[in-house]
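Asker: can you look at this prediction? I've put the sequence above it.
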Amino acid sequence: MTPLARHRRFARIWADPPGWRALGAVNHSTIGLRFIATSLVFFLVGGVLAMLIRAQLASPDAAFLDAEQYQQVFTMHGTVMMFLFAIPMLEGFALYLLPKMLGARDLAYPRLGAYAYWCYLFGGLILLGALFMGAAPAGGWFMYTPLASSTYSPGINADVWLIGVTFAEISAICGAVELVATILSQRTPGMSLARMPLFAWYVLVTASMILIGFPPLILGSILLEVERAFDWPFFDVARGGDPLLWQHLFWMFGHPEVYIIFLPAAGMISTMMPTMARRPLVGHEWIVGSIVVMGFLSFGLWVHHMFTVGIPHLAQAFFSAASMLVTLPTAVQLFAWLGTLWAGRPVWRLPMLYLGGFLFVFVAGGLTGVMLAFAPFNWQAHDTHFVVAHLHYVLVGGMVFPLLAAVYYWMPHATGRMPSEQLGKWAFWMIFIGFNMAFWMMHLTGLLGMPRRIETYPGDVGWNGLNLLSSIGSFVMAVGVALLLLDLFVHARAGRLAPRNPWGAGTLEWAMATPPPTYNIASQPRVQGREPLWDAPGLPADLAGGRGYLAEPRGRLRETLAVSLMSGEPTHVVHLPGPSLLPFCAALATGAAFLAVLFKLYWLVPAGVAAALVLFLVWAWQGGTRSDPEPRDVGGGVSLVSHHASLQAPGWRGTVFALVADATLLAALLFGYAFLWTVAPGWPPPEFLAVGNPLPWLAMACLVASAWLAWRAARPSCAGSPLQASWRLCVSALLSLAAAALLFGYVRTGLPDPTVHAYGAACAALGLYVVIHASTGALIAGFVALRARKGFVSAARRLEPRVAALWQGYCAGAGLVVLLAWYLPVWGIAA
């Protein structure tokens, strides 16, 4: 087959649908670009809100915005920038670039990526719609209680934040599952972990952090919404709650989020720096180690946002030391970048200019971060503009400047055209000078005692000139951003054509045509090193000529290779799903359930949830095969079966990673239970303890039996007999349903009234967690039982029973943990 004929056949197989059916596109390039474009729109909205803030603070006693308007603008600026711009933008880059860098044709779960995008878009529209209708939240982007409680924030303003952010966070979790599964399994042959691009390492750690860091905020949002809607007093001191619980849950997410934002940007730096320096990166192994260490340490820093809330001095010392310790892995990466520049021959093109700006701004932000890590200084600077300045130096320096470098670096790849060097330099200097003018002054106003979050200030306290300079700088920066967007818009359409690999990079994404075809690469290569294009300059021609793996298209199948975790040797062929409107419709149904909660139409919530579940089941039914796959030649003398006969297929790994996030949410709920038990006076009240009720024990027995039957059904001897596997799974489903009914009855009648005391509310929340999971387990087991009866399961194709067994086993384990948590106070008081 000629290269042109091969290209045409692959293009037909991987093409996005035309017209309105493009809503069903699932290709990773399309979804990644949608994330990037949408987050750019949200960035512009957040920038306009920032201009309103600086216009208000430019002069003393200003009346440009009143107090309520200012608080809404301030809250939405932080919310949009943190939740709707930073993480989705970086996630969009990862979705677009990773398969290309890994030599794959798509991500592990194309439809899940599409669902993630629609959830992100709809959640963002909820927040923006509230802003334009004057119902935006006004409690700050951190929504501290009790300010965000119904007592002090009546109406739906705070609910908008809780619902919209939670909806958008679902998107982040879905994207993280997809990225982790793709990086660990869908690489090109020969790409072992040691040869994997550094950007993939950064994204792997980041996505893992999302799976662990986001559930505490999702839990906090759910608990606060439940308190506002149903009066369960998780944060009400008078009824055994504590507002500090919200701060702990928020900052368990909030501080790792800083590194979640920084690490992908640092991955872009580690990808661009060798290209611009014309030599491999110094200290590759050290950088990989520092990424992993930074990911771990980031979860031990959240309390340094709470040094002034009255926590014990020993805890302050511990978190202060941890906050300083995290500078070490950051310094390893910084010195590796500097060493690469020192040992190489840097080319000062546009991407390198923004990387230079990053080095200056981020180092300055890191130094002020070390200052704030000292508790005594933190006590003085807390809640002043010094903290605002530090935050922006770290986030803008650590994310925006690398991001702009990445935009210029990969723009020729995405569009096939080069940007303007001259216009790009003007934009850089205006952004760099304007940013430093705006935020350097805030360090000084903060040291002079200016609090953050105030909408006006008197004219006799010495802040006038500094605030005016800060506002002027912010508008200069805005003009620079406008020039940059003009450059991108004009030259993406009318710029000079870019040669292939214009920067001389060594990573695989430059081995394909620019702009890339929908299928990425005509055949998958076997790589021999970390810089495939530097190792084999003729690789692009070989791949276009079909001298690689999976070079011959088969029917309408979308195929890519899966490899072993460590060695990168091919293990099976993954058949990926094509375009579908199911993700879009499922996101709409999910959004309908969230909107029903927002507008207190609780009778509509089950309808939205049921519609989403039906769509998910239809979505799941379309996968699988009714016959055992035969090995086939994929090229290079290698024969492989499809993923349907693999125990490490995408569905298995995705379930494992989803349960990691799920278990983190349970751990956060148990943390809240233990925290209130520790700090709240008289908690739990002895008269509230329920003793002797057999319902939870019966429910746990049902869950354990259900898990045992599901695991029996997943064994090869049982899966080889579909009818036997089916009836065992049916009984497993019935037992899970019985457990859910028993536990729900216990929550309703055996536990204290959840509106009277936080102990009852916490116990009920733990019980409902198990009820929801047991009900879901019943649905999964019943679905797989039907699939087995219809011929989708055999001794070779037992992925689905294994997934059901994994879920049922997790439910049984979670139930036993919750049972232990319920009875610990009983046993403690009895002792």
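Answerer: Structure's in. What do you need? Just so you know, these numbers come straight off a predicted model, no measurement behind them. Residues are numbered from 1 along each chain as shown.
Asker: okay, CA-based contacts and neighbour counts for the rest of this
Answerer: Will do.
Asker: which stretches of this structure form strands?
Answerer: 558-563, 570-576, 632-635, 638-640 (DSSP state E).
Asker: can you redo these as TSV with distance to Gln622 and mean neighbour count?
Answerer: Output for the strands of the chain, formatted as TSV (distance: least, C-alpha to C-alpha, whole Å; neighbours: other C-alpha atoms under 10 Å):
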stretch	distance to Gln622	mean neighbour count
strand 558-563	14	24
strand 570-576	11	22
strand 632-635	23	16
strand 638-640	23	15
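Asker: could you find the closest non-adjacent residue to Ala322?
Answerer: Leu301 (6.2 Å; C-alpha to C-alpha, 6 or more residues apart in numbering).
Asker: if I read this right, that neighbour contacts Leu325, doesn't it?
Answerer: No - with contacts counted by C-alpha atoms under 8 Å, Leu301 stays clear of Leu325, the gap being 9.9 Å.
Asker: ok, structure two:
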Amino acid sequence: MNDERAMQQQPGRTPAPPHLKDGPGPGSPEAAALDATWRDPPGLLGWLAAVNHKAIARRFIVTTFCFFVAGGLLAFVMRLQLARPGARLVGPDLYNQLFTMHGSTMMFLFAVPVMQAVAVYLLPLMLGTRSVAFPRLNAFAYWIFLFGGLMLYAVFALGAAPDVGWFSYVPLAGPDYSPGKRTDFWAQMITFTELSALLEAIVVITTVFKLRAPGMALNRIPLFAWAMLVTAFMVLFAMPAVMLASTTLITDRLVGTHFYNPAEGGDAVLWQHLFWFFGHPEVYLIFLPGLGFLSAIIPTFARRPIFGYTAMVLALIATAFLAFGLWVHHMFAVNLPELGKSFFTAASMLIAIPSAVQIFCWIATLCSGRIDFKTPLLFALGFFFILVLGGLTGIMLASVPLDLQVHDSYFVVAHLHYVLIGGAVFPLFGAFYYWYPKITGRLMSERLGRWNFWLFFVGFNVTFFPMHLLGLRGMPRRVYTYQAGLGWDTLNLVATLGSWVIALSALLFVVNALRSLRRGAPAGPNPWGAGTLEWATESPPPPCNFHAIPVVHGRDPLWEPPRTAADGGQPPFTHVGGLAAHTRELLATTVLDARPDLRVNFPDPTIWPLVSALAVTVLFIGSIFTPWAVVWGSIPIAIALTAWFWPRRAETAVHLRLEQGP
């Protein structure tokens, strides 16, 4: 691609096309003007009105990590209860609330949102642009997520938390067996969080497709961007199923419909089909971003480009397709046709192939490189061991006869945690250590990081490996106590001791992160010597991310060789010039080849996404108590959205000046 010629081929009414030039320096007047333009307003009102993707992503990350700690504390209490037979730390009702809140927190308030939060921070930096698409929608998605999580924990504090499991099976969750409002709050929490996830998916897809730097064709984007793009498309297809399921559940409970009532022509198994059509892809909604983290970390510390880029991309896409054909994997104990079960057994085994392709590509990258064993890479290597073991037990559970024997036992609990923590939390910790210097400008302590890794690795295996044996010895899930002499005592005690080690590791991570904010070594723009674009700007990045939009010539722009001796060993960057500095103007590019397409003016910060989220929250919570809340609650939402999209005279004047040109 001829970048200079491409930059001059701008369609539409843009009179002054951007041109290639060297970017302005950080201290130049143009850079100062860009920073002032893209910076969120000061003060409390400015904080509430913020739309900068980095600010929203930091709030998302901190909020999801707080929910992670809360969910971990709930699990810790459960382990204390089960450490000895006949314990009376908590009663059966509170225990039901604990395991429901723990599962709901980890699956809906932590695992998927934190992956999307990291993507919202990193993708514009990786793709060489100044913002995510739809920045106000991004802010709205955060507020909706926050209010949904706070609602769930508020009812938990009031003793009215849901108590029917994080999958809320009917008829147990129906009006006959679960009176009161507990399940209704759970169903509305689903609506909150899945609405937020759908909005973030729209933001991610549009950002990856239309806001890439010129020259960054689809075969040049980082594998992390591919992973998040595939995940976002999965969200669009998976989340509506669980939103439909939770909505029909709440109408059964509050309005008197009979979607899941067999006596009136409904079907209780319909709930399982709808829920697990979302539930099994959700495992990969958590897993695929983790693979993207590893595909960023491993090449950096192997000091070589990723092996098998095309195979890695195809493996991500194949995993997404196969993930939607596995949901009956969770329903082998249901009275379904045996021939149908055999097809899902085959699909459950087949999905291991694309995952294996990626693992072999990472191993090839490491074997052909010069490995630097830093903390992020340690968590990546820990992922290999944990995920392979979890994958092996997944292949075992794909066998219908074995699944029937261990269904709803602690063997399934062990498998679930090996897959989810191995496939998500280990890569996530590695990602925190890897990108922490980019977010804060300081490095985390390497010594504390190694302690964090080894304590977490050992504590995890001590906690969850004995659960395989407990399941094979017949210990069922979701029991709050057990009798002595069943052969479960020692294994439960060992698992509880392991949970103490995990808690110590998590505490050490928090100490390391907070300590490094002030006392960490200054990072510089690229402390790891990585090759992707997020390391081409300052640490932490300026409000506009890049003072000049770079033009990309390869998959690893910072590792591209210099074109002339005058480059002085620096990457051969050319930059896009001609974009306005006094307004939030961005360059949109074509989907396939990232050729310059349009100049887009982005909206300024506003309080209306927050106001709209509050109005939606009132409607959702009010509908738990009366269906009329849907009618009357629509009025403030309409007012808030009208104010949100109402054009401001100053912004309109800027748009007209840009269209008319100089």
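Answerer: Perfect, thanks for sending it. Remember, it's a predicted structure, so these values are computed and weren't measured experimentally.
Asker: any idea what the TM-score is?
Answerer: Once superposed, the chains reach a TM-score of 0.93 (TM-score structural alignment, normalised by the length of structure 2), with 631 aligned residues with a C-alpha RMSD of 2.0 Å.
Asker: out of the strands of structure 1, which gets nearest to Pro329 of structure 1?
Answerer: The minimum distance between Pro329 of structure 1 and those falls on strand 558-563, with 29.9 Å, by C-alpha to C-alpha.
Asker: tell me the residues of structure 2 aligned with that closest one.
Answerer: Taken onto structure 2 by TM-score structural alignment, strand 558-563 of structure 1 occupies residues 584-589 there.
Asker: distance of the equivalent of Val334 of structure 2 over in structure 1 from Thr678 of structure 1?
Answerer: Mapped onto structure 1 by TM-score structural alignment, Val334 of structure 2 lines up with Val309. Val309 of structure 1 is 16 Å from Thr678 of structure 1, where distance means C-alpha to C-alpha, to the nearest Å.
Asker: just Ala778 of structure 1 next, same as before
Answerer: Using C-alpha to C-alpha, Ala778 of structure 1 is found at 36 Å from Thr678 of structure 1.
Asker: looking at the two, which is more packed in?
Answerer: More neighbours surround Ala778 than the other of Ala778 of structure 1 and Thr678, with 28 against 12 (other C-alpha atoms under 10 Å).
Asker: one step back: how many residues are close by the residue nearest to Ala322 of structure 1?
Answerer: 23.
Asker: distance check, it against Ala667 of structure 1.
Answerer: To Ala667 of structure 1, Leu301 of structure 1 is 18 Å away according to C-alpha to C-alpha.
Asker: what's the mean gap between the longest helix belonging to structure 2 and the aligned bit of structure 1?
Answerer: Taking DSSP state H as the criterion, structure 2 has its longest helix at helix 268-302. Once fitted to structure 1, helix 268-302 of structure 2 is off its aligned match by 0.5 Å on average (mean C-alpha distance after the TM-score superposition for structure 1).
Asker: what range does that helix cover in structure 1?
Answerer: With TM-score structural alignment applied, helix 268-302 of structure 2 matches the range 243-277 in structure 1.
Asker: for stretch 159-177 of structure 2, same thing?
Answerer: With TM-score structural alignment as the criterion, stretch 159-177 of structure 2 aligns to 134-152.
Asker: give me the buried positions along that stretch.
Answerer: 135-146, 148-150 (16 or more other C-alpha atoms under 10 Å).
Asker: and the residue nearest the centre of structure 1, how far from Thr75 of structure 1?
Answerer: Centroid-nearest residue in structure 1: Ala172, 3.2 Å away (criterion: C-alpha atoms, centre = their mean). The gap separating Ala172 of structure 1 from Thr75 of structure 1 is 21 Å, by C-alpha to C-alpha.
Asker: same question, Trp118 of structure 1
Answerer: With distances taken as C-alpha to C-alpha, Trp118 of structure 1 is found 24 Å from Thr75 of structure 1.
Asker: more neighbours, these two?
Answerer: Trp118 (26 against 22).
Asker: map the more buried one onto structure 2.
Answerer: In structure 2, Trp118 of structure 1 lines up with Trp143, judged by TM-score structural alignment.
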